[in-house]
Every structure is written in structure tokens, then in C-alpha cells.
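Participant: need a structure here:
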Amino acid sequence: MPDERQDSLIPVRFLKPPVQRVELTVHFVASDAVQASHVAPLRELWIGSYPKVTERAPTPADDVPSDRISVVDEESHWPIPYTRYSSSVNRRSVAYQGDRFTVSWGFDEESGAPYPGFDSLFQTMQEEFGVFSDVLMRSDIKIGIVRSNCRYSNRIQGLSASQLAVGVLTRWKGQLDVADMDSDYVGVRLHSDDDNRRNCASLVSVDAHVGQDPMLTISVTQSGETEKLNGIAVAHDEVIDKFLSYTSPTQHESWGRI
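Facilitator: Presented below is the predicted three-dimensional model:
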């Protein structure tokens, strides 16, 4: 998990954090509609680092109902697709559409791709978002961040899905000797809004499929206009707090807390 707690005098670090995937996302508003021609230079800038490019329909805005049908008339700007640049070598990808930008990573210590710590990820996010912003500025398009999201997915070994679910629901104060559910999938969701006066909302989830280690995912969204990706740093601090709350001291020891 995140290797450092920013608001503590004593940093929290783990020698072997269980992090499997991290996504850092900023949602933005642009001074003009972002068009394909505006982002075209990114292909040349990123093709060396991210040789694979995929496109799909853009993700609807969070405030748009999932069943809403919209019609683009001839006077409207055609939305750019959700575009992802990725590399299997460094297990990293950069994705964007007209209102958001994401950098994501995959980690697997057993295959030689350990989690390097949040500072390294944050630096990469700053660099790639800087490239994206600079390219848009060539077309006199300015973007302002209005929401930031930090999402960590962790593979929890040594427990069944049912045990992890009970542990998370009871904050590890209950009995974990529960029988596995006779089901192909086990899932738990805990959502909270603005419980910390930092304009953050969190979603803690447990997911597991038969034959796989359960995953503990913590996603924190910080709302409000920010500069220099400060919202990502705030959301990361909250992810750490949630991680420490929803995992046990025994687990911390097994991951090499120092």
C-alpha cells in the first residue's frame, strides 16, 4: 500500500506492500472543447514510451444518468474518444478524454515489478499531465482541475474472501473463522462522504472470484478546484488512513511495517 503517511510525524512504510494496481485521475474543465486535432501531437510525444494505443467511447460524466441517451447535433463538438497509451514493459498507461486524465500502474513483486512508493508515481503523474496540458495550451486551451481521485488495489494473501470481508466490516474485531460462501463471487462495498472535512469521499471494496486471492480496493475522491495536482496528494493521504483502518496490525507486520 502507500509507503508514507504525509500527516504523521513518523512515516508509515512497508517493505512488501500488497499493492497490485494504482490509478491517479484528475477531472478537469477546459476553456474550449477538446478536439482530436488538439491532442494529435501526443501520439508522437508518447509513442516511444507507450507504443500501444487504444480508443473507445468516452465515459459519461459522473453527473449524467447511466440510462440517459444524448444526441449530438451538427452544431455540437464531436467528443474525443477515451484514449489509452500503454506499455507492457513498464506496466504503465496514460489515458484521457475531454474531461479527465489518468495514469495507472500494475505491480507484481514476484515478477520483478514492485511498488516503488507514492512519490515516484506522483512525479510521473506530474510529468505526463504536464505534457498533456502543454499540448492543449498550443491550441490556447486551458484546463482547470475540479476533482481528483486516488485508487489503490491490493492483493490480500492468506485469507479467504469471506474472512477479508468480515475483517473489513468489523475493523478486525470480529471472529474470522467463517466458512467460505458457496458463490462464484464475493463483494463488499463501504462508501462514505465528507467524513474528514477535506472534501473527500471514499469507497472501500472487497472483491474475490473463486480460486483467486481477494482484493482490497480503496478509492478516494477529493472535490474542489486545485492547483499542481494537490488534490491527488490529499486523496492519497486519505487512502493511507483508510488502509490502516481496514487492515489489521497482524497484516501490517506481515508486510514489513517499519
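Participant: only C-alpha atoms for contact and neighbour calcs from this point on.
Facilitator: Noted.
Participant: buried stuff in the lengthiest helix in the chain?
Facilitator: Ranked by number of residues, the top helix in the chain under DSSP state H is helix 118-137. When burial is assessed from 16 or more other C-alpha atoms under 10 Å, helix 118-137 yields the following buried residues: 118, 121-122, 125, 128-129, 132-133, 135-136.
Participant: from the chain's centre, how far out does stretch 13-25 sit?
Facilitator: Taking the mean C-alpha point of stretch 13-25 and that of its whole chain, the gap between them comes to 10 Å (C-alpha atoms, centre = their mean, to the nearest Å).
Participant: and if you look at stretch 65-73?
Facilitator: Computed by C-alpha atoms, centre = their mean, the separation of stretch 65-73 from the middle of its chain amounts to 26 Å.
Participant: Equivalent analysis for stretch 62-74, please.
Facilitator: Per C-alpha atoms, centre = their mean, the displacement of stretch 62-74 from the mean C-alpha position of its chain is 25 Å.
Participant: Please enumerate residues in contact with it?
Facilitator: Stretch 62-74 is contacted from outside by 60, 78, using C-alpha atoms under 8 Å, 6 or more residues apart in numbering.
Participant: Could you verify that A233 is part of a helix?
Facilitator: Yes. According to DSSP: H, G, I helix; E, B strand; the rest coil, the state of A233 is that of a helix.
Participant: Could you check how far V89 is from D7?
Facilitator: In this structure, V89 and D7 are separated by 34 Å, where distance is defined by C-alpha to C-alpha, to the nearest Å.
Participant: before we move on, what about P41?
Facilitator: Distance of P41 to D7, given as C-alpha to C-alpha: 39 Å.
Participant: before we move on, what about T102?
Facilitator: T102 is 25 Å from D7, by C-alpha to C-alpha.
Participant: now S248
Facilitator: Distance, S248 to D7, by C-alpha to C-alpha: 20 Å.
Participant: And for I218?
Facilitator: Using C-alpha to C-alpha, we find I218 at a distance of 18 Å from D7.
Participant: More neighbours: which of those two?
Facilitator: Between I218 and D7, counting by other C-alpha atoms under 10 Å, I218 is the more crowded of the two (25 against 12).
Participant: any idea how far stretch 95-106 is from the chain center?
Facilitator: Relative to its parent chain, stretch 95-106 has a centroid offset of 10 Å by C-alpha atoms, centre = their mean.
Participant: Second input sequence below; structure requested for side-by-side comparison:
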Amino acid sequence: MWRAVVDATQGDAWRTRQLPYSRTADLPRFERPPVREVSMAIQFPQLELRAVDLGRLRELLQDRYPEVEERAPVPLQVENFARGHRLGMQFQFALMERPPIPMLIFTSVDRSSLVQVQGDRFACAWRRTDTVDYPQYETLRQDFVRNAVLFGNFVEEVCGVDIKVTQAEVSYVNDIPMSDGIRPDVLAKALPSLYSHDSARPEISAVNISQRLTFRTTDRGGGVDYARLHIDAEPVLTDHEPVLRLSLLYRGEPYERDQRSPGLAPLMGFFDEGHDQIVRGFAANTTEEAHRLWGRIA
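Facilitator: Got it, this is the predicted structure:
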């Protein structure tokens, strides 16, 4: 599926030329966003992998991700777009004749970058550390392309099959400080209070939110649902201070349903669209005061 990408590569510059990222002109940008974690992941039918096969994958990733953790595989969360079906996601459990392989987490030396692999899911993630700040989406995107190509070639080598991506997702988790009188959540200012009749009513410090936005193609006949943006926020007490944890996740079907192996470029286009919607959702659910604090550019 993705072997041709690797065979023709001449380093990261080739990948950038072949899978370019073009940022939308009016997309907000922040110099100091409160991003805590970012993940880009794909899901696919269960692969016929054995635990012994994972040794080869470790060899391929060892230079950049020398640390390895082993955990139990997690059930997939799947968006169901069937008409008449209850809105939302499902947990999907694979039926297998043999015990599932473990989920392996390959981690960089500084613990900020990682690759997660299990029999039906592949993910690249970044997390903030005391020494590493958010590197911007463009850098994370390049890391995903490099690692996805490597994993795709590994699957072809070991299993003799292409990866058939069924769903993809990109997610951002933000920890927004609520100290110094800053109320970053728009709803805290917009929603009416139970005490609205009282001029001395207590101030709303934070509001839990949960939104689901479904995206549809513009085809004739009403189009087809293909992705959802999940926006969730709740107050959380961390080790250092109270924060508003604002999570945004864009998940769905990256390819047209009659396509079999359309390649990596459409998948990256889906991620780019998801990142675009996440940034807009983040900006819409936070205040102008907070934007100034984070150094909003556009």
C-alpha cells in the first residue's frame, strides 16, 4: 500500500513534496497554545500478527523510539454512520481464534513522542514534558507519515497484505489554567445562571460541555455522513493547579466507501481536515482574553 512511498524517498524533504500540507488561510494560529497531548491514529481489520513478529518492528523503530512498554490492547472506538442508528460512537471488540498480541508503546528518549501498535490500531502521539513544548501540527504530521510508511511496509513484509484503513482520528487535549481570574470557557459567560435573578449571584467558574458535530459530503441526494468532531470540557485538578481540560477529537471514514487501497495522500487530507476543524472548534469555545494570553496570530 505505502511501499512505493518508501522506495522513492530521499529523506523527509521528499515526503513533504509528495504529501504537502497547506494551512487554510483563515485558520487561527497560537504562539503558545495550551496543548497537552496530540494523537493521530488509524484503525483496520485485525492483522494476523504474532508476538514474535513484533521484534522486527522494534528493530525498525529503535533509533527514534528506544523505550518500549507492553500493555493490554484496548477496544476500538468507532463512529457509526448508518442511517437510523443512534448518534455517537461504539466500542468494537475483535473476535479472534488466538490470544491478541499486546499493545506496544515505543517512546522517544525525552518521553515526548511515541508510537502505539496493536493488532487493529496504529497511532503516533506527542505529549508535553517539562523540556518539550508543542512542535506545531506540521511537525507531528511529518512524523506520522514517516512512521506510518514504516509500519505499512512492516505489515506487508510480515503479513503479506496491505493495511485497509477503516477509520482514522486526530485528537488534541488542552489543559487551560483557570487561575488569575481567567475564565477560558465561553459557556461560563454565555449560559444563564440559576441565580440570574440575584444581582449578588455567585460567578460561574467553569462549565462542563459536550458537543458532537457530524460532517457530511456535499454529494447530490443529501450526501453521506463521514466524520464527527467531539468537543468535551471539564474542570480538572492537576498536581499544579486547577485547569479546564478541553479535548477535541475528529474521527471518521477517511476514504470513500467503495475505495479499497487509495493510498496515504487521501488519509493525510482527512487528518488535515480534522486538524482544521479542531482548531476552529478550540477557538470558538475559548475566550478572546485567553486567545491574547496564548498569542493568537490569526
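Participant: which residues in structure 2 does the longest helix of structure 1 align to?
Facilitator: Residues 137-156 of structure 2 are where helix 118-137 of structure 1 aligns, taking TM-score structural alignment as the criterion.
Participant: what about that stretch, how far off from structure 1?
Facilitator: After superposition onto structure 1, the mean distance of stretch 137-156 of structure 2 to its aligned counterpart is 0.6 Å, using mean C-alpha distance after the TM-score superposition for structure 1.
Participant: V206 of structure 1 in helix, strand or coil?
Facilitator: Assigned with three-state DSSP, V206 of structure 1 falls in the strand class.
Participant: Please pull up the equivalent of it in structure 2.
Facilitator: Looks like V206 of structure 1 aligns to A233 there (TM-score structural alignment).
Participant: In space, what's closest to that match - neighbours in sequence excluded?
Facilitator: Taking C-alpha to C-alpha, 6 or more residues apart in numbering, and ignoring the residues beside it in sequence, A233 of structure 2 has L246 as its nearest neighbour in space, at 4.3 Å.
Participant: Against L159 of structure 1, how distant is the alignment partner in structure 1 of that neighbour?
Facilitator: L246 of structure 2 maps onto L216 of structure 1 when the alignment is built from TM-score structural alignment. Taking C-alpha to C-alpha as the criterion, L216 of structure 1 is separated from L159 of structure 1 by 11 Å.
Participant: So those two - more neighbours on which side?
Facilitator: Applying other C-alpha under 10 Å to L216 of structure 1 and L159 shows that L216 carries more neighbours, namely 27 against 13.
Participant: ok, that one touching Q157?
Facilitator: No. Counting by C-alpha atoms under 8 Å, L216 of structure 1 does not reach Q157; the two are 10.5 Å apart.
Participant: H252 of structure 1: what's it in contact with?
Facilitator: H252 of structure 1 is in contact with F14, counting by C-alpha under 8 Å, 6+ apart.
Participant: ok, now M178 of structure 2?
Facilitator: When the contact criterion is C-alpha under 8 Å, 6+ apart, the partners of M178 of structure 2 are 184, 241-244.
Participant: what's the closest of those residues to R32 of structure 2?
Facilitator: Distance from R32 of structure 2 was checked for each of these by C-alpha to C-alpha. The minimum falls on P184, at 14.4 Å.
Participant: and that closest one, how many neighbours?
Facilitator: A count of neighbours around P184 of structure 2, defined by other C-alpha under 10 Å, yields 23.
Participant: Wasn't the residue nearest to A233 of structure 2 part of a strand?
Facilitator: Yes. Under the criterion used here (three-state DSSP), L246 of structure 2 sits inside a strand.
Participant: ok, now which ones touch it?
Facilitator: L246 of structure 2 neighbours (C-alpha under 8 Å, 6+ apart): 173-176, 231-234.
Participant: could the residues you listed be laid out in TSV, adding distance to Q211 of structure 2 and neighbour count?
Facilitator: Converted to TSV, those look like this (distance: C-alpha to C-alpha, whole Å; neighbours: other C-alpha atoms under 10 Å):
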residue	distance to Q211 of structure 2	neighbour count
V173	15	19
N174	16	19
D175	18	21
I176	18	24
I231	5	21
D232	6	16
A233	9	21
E234	12	16
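Participant: Turn those residues into a markdown table, columns for distance to R17 of structure 2.
Facilitator: Shown next, in a markdown table, are the contacts of L246 of structure 2 (distance: C-alpha to C-alpha, whole Å):
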| residue | distance to R17 of structure 2 |
| --- | --- |
| V173 | 29 |
| N174 | 31 |
| D175 | 34 |
| I176 | 35 |
| I231 | 33 |
| D232 | 35 |
| A233 | 37 |
| E234 | 40 |
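Participant: biggest separation within the residues you listed, which pair?
Facilitator: Distances among the contacts of L246 of structure 2 were taken as C-alpha to C-alpha; the most separated pair is I176 and I231, at 14.5 Å.
Participant: So the match of V206 of structure 1 sits against I209, correct?
Facilitator: Yes. Judged on C-alpha under 8 Å, A233 of structure 2 makes contact with I209 at a distance of 5.1 Å.
Participant: in the stretch 1-150 of structure 1, which spans are strands?
Facilitator: Residue ranges of the strands in the stretch 1-150 of structure 1, as given by DSSP state E, counting those that start in this stretch, are 19-30, 52-56, 82-87, 92-97, 100-106, 143-155.
Participant: can you put the ones you listed in JSON lines and add distance to A235 of structure 1?
Facilitator: Output for the strands of the stretch 1-150 of structure 1, formatted as JSON lines (distance: least, C-alpha to C-alpha, whole Å):
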{"stretch": "strand 19-30", "distance to A235 of structure 1": "10"}
{"stretch": "strand 52-56", "distance to A235 of structure 1": "27"}
{"stretch": "strand 82-87", "distance to A235 of structure 1": "23"}
{"stretch": "strand 92-97", "distance to A235 of structure 1": "19"}
{"stretch": "strand 100-106", "distance to A235 of structure 1": "14"}
{"stretch": "strand 143-155", "distance to A235 of structure 1": "6"}
